[in-house]
Structures are given as C-alpha cells and as structure tokens.
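In: Kindly generate the corresponding structure for this input.
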Amino acid sequence: MTASGPVSTALDRFRSSGSSWLRLPFFSGDAADAVCARVDRRIAEGSSVLPSPDTVFRALTLTPLEAVKAVILGQDPYPTPGDANGLAFSYVGPRRLPASLKVILAELPGAPTSGDLTPWARRGVLLLNSALTVEAGKSGAHLRYGWSALTDQAVKAVSDRSEPAVFLLWGAQARSRAALIDRARCGVVETGHPSPLNRHRDFSGTRPFDEANAWLVSRGATPVDWSLG
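Out: As a prediction, the model looks like this:
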C-alpha cells in the first residue's frame, strides 16, 4: 500500500528495515496499513498525534525479536507533546517525572532521575505500548484503533522462542495478556500498576527488576542491566 500520511510513511520505512518483527501477521497482512491509515486520517483532520511519526515503531526498532530478554507492557504514549519517545513508560519531557515512572524507578538502586528508558531498550527490554499512538491531551484515544493486535502478536512471538525471556506485567491491562505466555519457557512477574491512583498500592516494594533478573539467572541467561545513565 502506498503511504498517504506521516504514520503510513513511517510504516513503510519500518518495513524496509528488514526487522525480525516483520514476520508478525500484523505487518505481513493489511492490519498495520489499516491502523496507520486511520491515524493519518486523524492527523489530516487536524488532530495532534503523538509521538512523532519517526518514533512510532521505535520500541520494535531498538529491540529486535531475537534480542528480547524482558518485556514491559504499557498502555499508550504520554499525551503531552514532547514527553514520549516511542517506548512504554519512557519520558523525555522537560517537567518532573510522571508519578507512575517515579514509582517504577524507586524500585531500582539509587532511584535514577532520568526518565529516558532508551538504554533498557538497547539492552533487550521490549518497552511496548498497547497503542503506539495517542492524541494530545486525550489519553487512550487510540486504544481501539487496532494496535492491540500487534501487542498480542509480539507477546506470543517472544513467548514462542526457545530463548529465555521474562515478562513484567504491571496492572490489569498488562496482566490480561498472561494467557498468551508459555510459562514453561518464560518468566512472568505480575504486580499491580505503578500509578499512584492504584488504590491497592500493590506495586511499590515488589522489586520486579530483581525478580526478573533472578528468573533470567536461574535459566542460565545474563541478567538485564537496569541502570540508567
């Protein structure tokens, strides 16, 4: 399909990259084209879509299928312009860190102050949102656009590999995908969502990064370096 908008153009570029993720049905069929065309229509109608088109597929670009050691699933990008960079929970905005990300980083030694999670992605942590796009000021605006098929297929593809990988599932939406994971091959670390609005407060103190690394080591794999420079 010929690109007719910025997100469709980004899809064409991603397809030309030869990424191992292109074997997913989402990309080999018409699903990706349909979702990107729908997002491009919103842009043509005047909506401000985030993140920038060149970072929409960044999670898959930085973390090839064969390199995945850990998976963290988010909902959708931050809806404030300049905050998101295509990776779940990753924050590059000019203001103080979002409350959920502060809770996440507090589980790491030294509680890093950088919210850019790009180093994790480069070390094999797939930081994938359920929707790769959002509209400015409208959290969840594209959750029903069809992106979720990509997330489901990516989870299944990682689970089906022979190499060990661990899934960090935070909150009900992420945990709903646990059924797609083969626990005989993969580790699963489930907790509540790190949002301060989570009334159960069942994330803080769970040490999910330590638990994920302990599982990897138990399978003879190198643990993830969770540091942020």
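In: can we go C-alpha only for contacts and neighbour counts from here?
Out: Noted.
In: how far away is residue 15 from residue 38?
Out: 18 Å (CA to CA, to the nearest Å).
In: Specify the local secondary structure of the residue nearest the centre of the chain.
Out: Per CA atoms, centre = their mean, the C-alpha nearest to the average position across the chain is that of residue 128, at 1.4 Å. Put simply, residue 128 is strand when judged by DSSP: H, G, I helix; E, B strand; the rest coil.
In: Residue 15 and residue 38: which is more packed in?
Out: More crowded of residue 15 and residue 38, by other CA atoms under 10 Å: residue 38, with 18 against 15.
In: give the contact list for that one.
Out: Residue 38 makes contact with residue 145 under the criterion CA atoms under 8 Å, 6 or more residues apart in numbering.
In: Could you look up the SS state of it?
Out: Residue 38, by the three-state scheme (three-state DSSP), is helix.
In: I'd guessed the residue nearest to the centre of the chain sits against residue 152; true?
Out: No: using CA atoms under 8 Å, residue 128 makes no contact with residue 152, being 10.5 Å away.
In: How is the closest residue to residue 214 other than its chain neighbours assigned, secondary-structure-wise?
Out: Spatial nearest neighbour of residue 214, excluding adjacent residues (CA to CA, 6 or more residues apart in numbering): residue 223 at 7.5 Å. Classification of residue 223 using three-state DSSP returns coil.
In: Please list all residues in contact with residue 223.
Out: 213-214, 216-217.
In: where's it relative to residue 164, distance?
Out: For residue 223, the distance to residue 164 - CA to CA - is 11 Å.
In: which residues sit against stretch 143-150?
Out: With CA under 8 Å, 6+ apart, stretch 143-150 has contacts from 24, 26, 31-32, 35, 38, 75-76, 130-132.
In: in which helix or strand would I find residue 159?
Out: Element membership of residue 159, judged by DSSP states H and E, is helix 148-160.
In: Next SSE downstream of that helix?
Out: Next along from helix 148-160, by DSSP H and E: strand 166-170.
In: tell me how far the following helix or strand past that next one is from the chain's mean position?
Out: Heading C-terminal from strand 166-170, the first helix or strand you meet, by DSSP H and E, is helix 171-175. On the basis of CA atoms, centre = their mean, to the nearest Å, helix 171-175 sits 13 Å off its chain's mean C-alpha point.
In: Second chain to compare with the first, below:
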Amino acid sequence: MQINIPQSWHEHLNDEFEKPYFRKLTQFVDDERQKHEVFPPEEDVFSAFQHAPYDNVNVFLLGQDPYHDNNQAHGLCFSVRPGIKPPPSLVNMFKELREDQGCRIPNIGYLVPWADQGILMLNAVLTVRAHQANSHKNHGWETFTDHVIKVVNAKESPVVFVLWGGYAQKKKALIDTTRHTIIESAHPSPLSARNGFFGSRPFSKINQALQAAGKAEIDWQIPDL
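Out: You can find the predicted model right below:
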C-alpha cells in the first residue's frame, strides 16, 4: 500500500506507519487487492490528506466507510468522482445545503472544492472490498483514523469537528471541546435524514464557528461540471 501524504502530515503520522497494527493493515489491504477489487484505487486512499495539509485543516468532516460501487470512492468521505450520480446521503446533503445556504444543487457530487478550503474529509475506514459495505472494518483503519482525530485535536488553532450519526458521535471523547467546536446531528442517509439532519443547518453553523475563530468561511457552492 503506497502512503502518499503531504510533508505537513509526516511528523504527525510517520510513527503510526511503523507500528505493528499498521503493518498488518497494510498487508491485509495488499492481500485484498490481489484477490478482489478494492475501492478506492490505491493512489486515492490518502487523498483526504493531500487536499487538506495539516496546517490548513480548519474543519474535520468524519465519514464511516468508502462507497463500494464502481468508480464512486476517491478518498474523500461523501464525495464521488465527476460523472458519477451522487448517492442518497450526498443528495440529502445538497438539499440541506440549499435550504441552509441557498446554494443551488450542482450536477456533480465531487466535493474536492470543499476539501481544498481546509476541510479534512476522512472516513473512519479508508478502503472497502467492491460491493461489500464495511468489509474492511476492524482491520486497523479505525486505530489509524482515531490517531488522526487526536493529532488534529492537538492543533492549537480551533477546528470544527462535524459528526453526523451515532458512529461518528462516538468519537467525541477524542475531542477537546474547550478549544474546538463539535457540530453534530443525525446522519444524512435516507434512513435518518428526516430524524434530525434536515433542518440542522450544519453548513451555516460551520461558518459561524469559523468566523468566531477569525477564520475564512467556507464557500459551499460546488461548481457544475
């Protein structure tokens, strides 16, 4: 497994890559790729870090598991490649964004413009076997991404952590709320969006928290392709 992350992350993560659990995880993912199709492609596994260098991270949006259908996952949680139909959770995010910020719904689900503004868009598990949701959970990724939460939490500068759904909200214990802001609600999936995601106005709350910290607000409008 190739680990392609920007220099700014190296000092925070290099020790982790040398630990036995991570070596075992690397072996597992490499073995899976030999036997099965695995998403996202190897060069995209760490793309959340490439788009949001450590020093730039002002928002941390935590997802759970990569999309597991063809050509969807490219290493940013909730985002899909250009030309791929936005999945239901992302459709609901765009609906809420329209209500919250007045943004028009774009014709793509490619969220790289958000990441490039300092949003670390990281799933808790970074790989998945094709068409088998959660097939790579409990093999070490969670240990790694919990460590990422801890190193972002260690930043002196305030960060907005966005936790949608019960799975993400279990990570609250890793976050120092005296320095950082947590924005939480139901998950945008069709199963739960009507039970607390719709109407939660997370996008304006993120911008309010950034503004209070003296930081630039996010331009949420995804350009059409």
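In: What segments of structure 1 are helices?
Out: All helices of structure 1, identified by DSSP state H, fall at 6-15, 25-28, 31-44, 58-62, 99-105, 118-122, 148-160, 171-175, 208-218.
In: Provide the aligned range in structure 1 for stretch 55-75 of structure 2.
Out: Mapped onto structure 1 using TM-score structural alignment, stretch 55-75 of structure 2 spans residues 66-86.
In: Check which residues of that stretch are buried.
Out: 67-81, 83-86 (16 or more other CA atoms under 10 Å).
In: Return the subset of the residues you listed lying in strands.
Out: Secondary structure from DSSP state E places 70-74 of these in strands.
In: And the residues you listed, which is closest to residue 122 of structure 1?
Out: residue 70 (11.4 Å; CA to CA).
In: The closest one contacts residue 168, correct?
Out: Yes: with contacts counted by CA under 8 Å, residue 70 of structure 1 reaches residue 168, the gap being 7.3 Å.
In: what do those two both touch?
Out: residue 212.
In: Of the helices of structure 1, which is nearest residue 227 of structure 1?
Out: Taking these one by one with CA to CA, helix 118-122 is closest: 7.9 Å.
In: ok so, going back, structure 2: matching residues for the helix holding residue 159 of structure 1?
Out: By TM-score structural alignment, helix 148-160 of structure 1 lines up with residues 142-154 in structure 2.
In: Could you do stretch 123-131 of structure 1 as well?
Out: Going by TM-score structural alignment: stretch 123-131 of structure 1 matches residues 117-125.
In: End to end on the matching stretch, go ahead and measure it.
Out: Stretch 117-125 of structure 2: ends 23 Å apart by CA to CA.
In: next one: stretch 145-159 of structure 2
Out: Stretch 145-159 of structure 2 has an end-to-end distance of 16 Å (criterion: CA to CA).
In: do you know how far the residue nearest to the centre of structure 1 is from residue 26 of structure 1?
Out: On the measure of CA to CA, residue 128 of structure 1 and residue 26 of structure 1 end up 15 Å apart.
In: residues in contact with the nearest residue to residue 119 of structure 1 once chain neighbours are set aside?
Out: Nearest residue to residue 119 of structure 1 in three dimensions, chain neighbours excluded: residue 228, at 6.5 Å (CA to CA, 6+ apart). Taking CA under 8 Å, 6+ apart as the contact definition, residue 228 of structure 1 lies against 112, 114, 116-117, 119-120.
In: Please pick the buried ones from those.
Out: 114, 116-117, 120.
In: wait, doesn't residue 74 of structure 1 sit right on residue 90?
Out: No: the criterion here is CA under 8 Å, and residue 74 of structure 1 misses it with residue 90 at 9.8 Å.
In: The most far-flung residue of structure 2 relative to its centre and residue 29 of structure 2, how far apart?
Out: Of all residues in structure 2, residue 35 has its C-alpha farthest from the mean position, at 26.8 Å, by CA atoms, centre = their mean. Distance, residue 35 of structure 2 to residue 29 of structure 2, using CA to CA: 10 Å.
In: and if you look at residue 169 of structure 2?
Out: 27 Å.
In: try residue 13 of structure 2
Out: Distance from residue 13 of structure 2 to residue 29 of structure 2, by CA to CA: 19 Å.
In: Those two: which is more packed in?
Out: residue 29 (19 against 15).
In: Not counting sequence-adjacent ones, nearest residue to that one?
Out: residue 1 (7.1 Å).
In: got the contact list for that neighbour?
Out: 26-27, 29-30, 42.
In: Show me how to select, in PyMOL, the buried members of these.
Out: The PyMOL selection below is limited to those of these classed as buried (16+ other CA under 10 Å):
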select buried, resi 26+29+30+42
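In: show me the contacts for the residue mapped onto residue 188 of structure 2 from structure 1.
Out: Using TM-score structural alignment, the partner of residue 188 of structure 2 in structure 1 is residue 194. For residue 194 of structure 1, the contacting residues are 100-101, 103-104, 170-171, 201-204, by CA under 8 Å, 6+ apart.
In: Much appreciated, bye for now.
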